[in-house]
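K.L.:
I would like to see how this sequence folds:
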Amino acid sequence: MSTPEQEAGRAGDAEDVRRAFDEMPLAQVALDGPEHRFVAANAAYRAIVGRADVIGRSVREVTPEVSGQPFFEMLDQVCATGEPVVAREWRVRLNRGADGASEDLYLDVNVLPRPSATGETTGLLVYLADATARVRQQQAAQREAAEAERRYEAARDVVVELQEALLPTALPVLPGATVAARYLVAAVDQAAGDDWFDAVPLRDGRLALVVGDIVGHGVAATAAMGQLRVVLSEMLRETADARHAVAWADRMAARTPTMRAATVGVVVLDPATGALDYLTCGHPAPLVVQADGSARYLPASGGGPLGTEGDRISAQSTLDPGALVVLYSDGLVKRPGEVLSTGLDRLARVAGDAVGNRALPAGAPTSAAERACQLSVKQLTRTGYDDDVTMLACERRAESVGAWRWRRDPAGLDDLRPRLREWLAGIGVEHRDVQHLEIALTELVANAVEHAYADRPPGEGPGPVEVVAELEADGVARIRVDDEGRWQPPFGPVPTSGRGLWLVESMVEEMAIVRGGTSDDPAGAGTAVTVRHRLHRPALPGAEPPAVPLRREGTFAAVLEGGPPRRLVVSGPVDIATAEELSERVAYAGRGGLYPLVVDLSGVEILASAGVRVLLELRDRLAVHGHPLQLVAAADTPAAQVLDLLDLDHEARPLASPDIIS
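P.N.:
Take a look at the predicted model:
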């Protein structure tokens, strides 16, 4: 018997409707009441939940495992508000199958209210589409993309690491010029490797500045950059002629496809006269910034990129005292959708403000060259950049670095190192060079005090020792230590002696001794020891502080802490003036070697050979009683460096922050 709905054409046969509902691929259910009991559920839904006995049960009874995955709360919300809710790729964990194993599914969910004749929500209609396959594909694609990104980042890291290894690690420190640099690797969607810079002291006292740009990115470009940089720097050192060096690089680029069309700017400055000789081989023209902040670009010298036809023409100009010459790559001034002149004007304005001390942030560098690099790169890249960025600035000092003199009569070490650090701080020397010169100078002065005046009567004390330090035109510090005494010839080898001059030779590049005043040469007067060491400052800030910190030198102290084993914590300078006191302290602390003893040198600011002698004597005393010498030193300190040189085992401690004088 047909129903009125069937007769009106609004409904089909009940069995046909049930069959069609059950065969629909979209999972559909009808729920009644606030408990959300199933009144209808098709086969697609039963397949999702993995069970057929759902009619008459509540959703919480059918899928209790989704409690806490706020699915029930979503159903309650639609019942309470009468507003439908749509959720895409809803992650649920269901216990499906006979073994009850849990499985993650992703469902697209539509929940609609079922209103009564009076408009009240008495139930829900829920439509579920299994999106698990789609989500799995997306996840697989994301994993593949992440892996591709990881491989790209790894390859890019190799290129960046290679490039950093090929770029200069240090800049020269010269008496008449201050050099600073900044470099930023290309943006993340680029591969680094196309820019380079160099600062090369020439044998005639001039300085060559180089900034270049290779066409392309990646490992091949980085390798080409490294080759060109080496060729240019070596030819500049050999010939002191910019045109000749560029001609060599030009011929090399013509034969090598990865180098062809590279651009390069070379400036040769004579700090003494200010004379500038420069070439712009397809490269942006140098910028000159006066001490008052006014700026101008030098005319291009002419000539195309390397490896292309054309003459290599040089041009000349003059740099005033206190002024800067700036070389840079186009990555600093070029921006998409902007004409080049806009970027050039911006660089001139920002660099001029930095040099002229206008609108500088707190803590800006005192060096005009450093200020110009820091502020220009920071401000010109703050909106982004998509190519390597390089800037190299050189300031002609208004006054050359003067000589430093130190003399004590009788000799003493109280202010030797602080005054040396003060002189080196004024010229911006890297921390490691300062440490090496401190150790070398301490040893040389102590050597003169101990040996040059050994024939003096007791109580008279040592005679004068004079130190003169000069910064030569090529950036080499020349330090001479003179005494006026007569040295006694050694009577034979002493196991704990003879390390002072060896330490000095290990710390500097050259050492020469002119002996006089020995008992074999009574007419002679005094001995002069001269050391030479090339000074540097970090090429790129970060690896080292830009200048030596002006730290306070503490007084010697040796504090005994309880054990076992006992621990003697030593701080301050350990040199000829304090070695005897250290010897007494270690003898007392270890009872002449009877007790094990740890000597902590982490707070030691200088460890001279006189202090090393005490440690070796302690080692021998401890060995008699079967105890090892146990030393502790902070990493990368003068004490640690000396222990490493002497191959004395020690425990390394992290380096503490230096005490800086503001």
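K.L.:
Going by C-alpha atoms from here, please, whenever you check contacts or count neighbours.
P.N.:
Will do.
K.L.:
List the buried residues in the longest helix belonging to the chain.
P.N.:
Counting residues, the longest helix in the chain under DSSP state H turns out to be helix 132-166. Applying a neighbour-count criterion of 16 or more other Cα atoms under 10 Å, one finds 132, 135, 152, 156, 159, 160, 162, 163, 164, 166 buried in helix 132-166.
K.L.:
ok, now stretch 289-309?
P.N.:
Quick answer for stretch 289-309 (16+ other Cα under 10 Å): 289-291, 293-295, 297-298, 300-308.
K.L.:
So which elements touch the longest helix of the chain?
P.N.:
Contacts defined by 3 or more Cα pairs under 8 Å, 6 or more residues apart in numbering; DSSP states H and E place helix 132-166 against strand 102-115, helix 219-239.
K.L.:
One more, please, to line up against the first structure:
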Amino acid sequence: MATDGIVDQSAVLQAFDGSPGIQVVVRASDLRVVAANRRARDLLLRDSLVDVRLQDLREPGIQTIVTALSEVVRTGVRFHEDTVPVVPDWSDPTSGVWLDLEVTPWLDESGALAGAIAAGIDVTARVRAANLERSGAATADERLARAREVVLRLQGALLPSTVPLLPRVDVAASYLVAGLEQAAGGDWFDSATLPDGRVSLTVGDVVGHGVEASAIMSQLRAVLAARLLEGAGILDALDAVEAFAGRVSGAFAATVCVALLDPHSGDLEYATRGHPAPLVVGPDGAQILPTTGDGPLGSRTEGRVSTARLRDGDAIVLFTDGLVENLHRPLRDGIAVLERTAIDAYHGSSPALRGIESVASRICQHVPAVLTDGGFTDDVTVLAAHRRTPPEALHLTVPAEPGRLAEVRGEIDVWGRGVGLGTRDRAALVLGVSEVVANAIEHAYRDGDVGPVKVAATIRDDAIVEVVVRDHGRWREPDVDPGDRGRGFSMMASAGLQVGVETAADGTTVTLECPARRPAPVDQADVVVGGAAREKAPLAVTTDPAGARVVRVGGAVDHRAAAAQVQAEILRLSRNGLVPVTIDLRDVVHLGSAGVRVLESLLQTIDRLQVIAPAGTPAAQTLEVAGTPFVSSEV
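P.N.:
Alright, predicted model coming up:
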């Protein structure tokens, strides 16, 4: 025991050795440990640490402590970290602990740096509890995200997936969901071409959120669309919706705006039932049209219809109140911001906007992005229709040579993008035109002469894209037993194309039709970087230099000669079907029916033939349409 004025060194050493946490003292002159308590020795799995040099403590799991001591000795600057992992036995991760570690300079009586002192408190229990809490929160977040994804899919299924495109009217739409806890909402939009040639534009809002609101809005949308497609006027169609809403719980006080636009004259009829009136934006500015003064569904107000006229170049914008109403912004200010933002989008006031050719698409992308930048508490729907100059029809004449197929596909793709077609519809159109032109190249001119093939593409007033392919050769009657041929027409049908064939003494005319539509509700700039260069890539058939039996195909397999080249190389490598071979199509830019026909023939000939086409590649898309078996990656 200690007496007055005398330090009991034995007691001090015992107290130090039994102190909580770890204590390690290092001398500056030679970086040797001069003191270490029992917990430090136990943690570092050493019977003794005294006189051990820091550089001899080599275990990977304790290097944070070693480095911290060395740095404090070198710099004289305190180190502190509240969660330091220490794993003395790297082969047994469970041996590790978490320390709240502090390393301070050790100064002698003169204030000179004598070394460093490390003190660490075991916080393993606290860290594990926090990790468990975070893990539980992450699991909950994942469940919420999955639930939201399911509801968003439901929302997408209840809304139209596309909007129509006409020569004089370009339509686009966007839909934004308010928040995680409100993943399904009551907003809706719709657009269609009517029997009298006009375009219907409707936007509505059911009170509330959730699956029930989504179900009600889908029913109201369906009733309204059905009556308009039957040729009913606005008031008759709204009467049908009113009658239906009176029998459906939850439809009371739903709001709606309906507009009918004549693409050629610009004449507009519209009615608002408790809903914001449309915005008209054009070269000279923007203004909100007057409401028709009628209340929401169930208010039993007398229905009225107002009229206006859109000039050439004007756009009309229908929207739900979530776009302009905000807790942090009065409604009048929201309308003013909407008008300014719509003008910016109309004129393409930024480089990003100028990169989007479609005025309607610019409005539907830019306006919601700006007005919801500070957050929003209600769903946001925007539907825009722009009276545009009709896109020029495509007229193309090429000689009936296989080498011109890439040019034809490129021209069709560029034209389709210009009129506003979505990626999937453009791909189907490119596939169909390539098949028809390839057929003309192969069969129309069989006497050695190379005649012309003419391609004309246009968009019609009934929202249909029509492509006519003509040649001046002789028609060849199909074989009674076509064998493995004739796949091109079935592929076109599977892609959603309507095909018509007319034969005459002076040649054959094939007409392809597909809906003219833009994907909705979220429309994005549809830019393909380097697409033209890839489309013109020549056919390349190579084998693995390492000796593996893999045939890699690149470029376009778009006619019989190209397909025959692929077939010959595969048969050579497989020894005419005796040994297994893998065909890698990831670099193919276009796979026509001739290529599909060869692949299916080879699949029947070679027992262990694997066709690889990564998901999303042109080859994979064609094989999916044709129903040809393939794998998306090597297995």
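K.L.:
quick one on the thing from earlier: between the helices and strands packed on helix 132-166 of the first structure, which one is closest to residue 579 of the first structure.
P.N.:
The minimum distance between residue 579 of the first structure and these falls on helix 219-239, with 45.1 Å, by Cα to Cα.
K.L.:
Residue range in the second structure corresponding to the closest one, please.
P.N.:
The aligned range for helix 219-239 of the first structure in the second structure is 211-231, by TM-score structural alignment.
K.L.:
Name the stretch among the helices and strands packed on helix 132-166 of the first structure that sits most buried.
P.N.:
helix 219-239 (a mean of 19; mean count of other Cα atoms under 10 Å).
K.L.:
mean shift of that one relative to the second structure?
P.N.:
Mean deviation of helix 219-239 of the first structure relative to the second structure after superposition (mean Cα distance after the TM-score superposition for the first structure): 1.9 Å.
K.L.:
Would you tell me what the next helix or strand after that helix is?
P.N.:
helix 242-255 (DSSP states H and E).
K.L.:
Show me what the following helix or strand past that following helix is packed up against.
P.N.:
Past helix 242-255 of the first structure, further along toward the C-terminus, the next helix or strand under DSSP H and E is strand 263-269. Packing contacts for strand 263-269 of the first structure, counted by 3+ Cα pairs under 8 Å, 6+ apart, involve strand 207-213, helix 242-255, strand 275-281.
K.L.:
The second structure: matching residues for strand 263-269 of the first structure?
P.N.:
Residue span in the second structure matched to strand 263-269 of the first structure, by TM-score structural alignment: 255-261.
K.L.:
And for the matching stretch, what's in contact with it?
P.N.:
For stretch 255-261 of the second structure, the surrounding residues in contact (Cα atoms under 8 Å, 6 or more residues apart in numbering) are 198-206, 234, 267-278, 295-297, 318.
K.L.:
one step back: let's have the helices and strands packed on helix 132-166 of the first structure in CSV, adding distance to residue 320 of the first structure.
P.N.:
Below are these laid out as CSV (distance: least, Cα to Cα, whole Å):
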stretch, distance to residue 320 of the first structure
strand 102-115, 73
helix 219-239, 24
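K.L.:
And the contacts of stretch 635-650 of the first structure?
P.N.:
Contacts of stretch 635-650 of the first structure (Cα under 8 Å, 6+ apart): 435-436, 439, 503, 506, 601-602, 604-607, 630-634, 652-655.
K.L.:
now, which of those lie within strands?
P.N.:
601-602, 604-607, 630-634, 652-653 (DSSP state E).
K.L.:
Now which of those residues would you call buried?
P.N.:
For these, buried by 16+ other Cα under 10 Å: 601, 602, 604, 605, 606, 607, 630, 631, 632, 633, 634.
K.L.:
quick one: contacts for the third one?
P.N.:
With contact taken as Cα under 8 Å, 6+ apart, residue 604 of the first structure is in contact with 570, 571, 572, 573, 574, 638, 639.
K.L.:
conserved subset of those residues in the second structure?
P.N.:
Mapping the contacts of residue 604 of the first structure onto the second structure (both residues aligned by TM-score structural alignment, their matches' Cα atoms under 8 Å) leaves 570, 571, 572, 573, 638, 639 still in contact.
K.L.:
Tell me the one among those nearest to residue 148 of the first structure.
P.N.:
Out of those, the member with the shortest distance to residue 148 of the first structure (by Cα to Cα) is residue 638, at 45.6 Å.
K.L.:
The closest one: neighbouring residues, count only.
P.N.:
23 (other Cα atoms under 10 Å).
K.L.:
and what of the one 4 residues further on?
P.N.:
Residue 642 of the first structure is surrounded by 21 other residues when neighbours are defined as other Cα under 10 Å.
K.L.:
Identify, from the buried residues of helix 132-166 of the first structure, the entry nearest to residue 473 of the first structure.
P.N.:
Closest to residue 473 of the first structure, out of all of those and judged by Cα to Cα, is residue 166, at 25.8 Å.
K.L.:
Correct me if wrong: that closest one contacts residue 226.
P.N.:
Yes. At 5.5 Å, residue 166 of the first structure and residue 226 qualify as touching, with contact defined as Cα atoms under 8 Å.
K.L.:
hey, where'd the strands end up in the stretch 551-662 of the first structure?
P.N.:
557-561, 566-574, 597-607, 630-634, 651-653 (DSSP state E, counting those that start in this stretch).
K.L.:
At the geometric centre of the first structure, which residue do we find?
P.N.:
residue 542 (4.5 Å; Cα atoms, centre = their mean).
K.L.:
Show the end-to-end separation of stretch 291-300 of the second structure, please.
P.N.:
17 Å (Cα to Cα, to the nearest Å).
K.L.:
Ok, stretch 305-317 of the first structure next?
P.N.:
22 Å.
K.L.:
In what element of secondary structure is residue 392 of the second structure found?
P.N.:
Going by DSSP H and E, residue 392 of the second structure is not in any helix or strand.
K.L.:
Where in the first structure does stretch 360-369 of the second structure align, residue-wise?
P.N.:
With TM-score structural alignment as the criterion, stretch 360-369 of the second structure aligns to 369-378.
K.L.:
Please enumerate residues in contact with the matching stretch?
P.N.:
Contacts for stretch 369-378 of the first structure (Cα under 8 Å, 6+ apart): 178-182, 324, 332, 347, 350-352, 354-355, 364-365, 389, 391-395.
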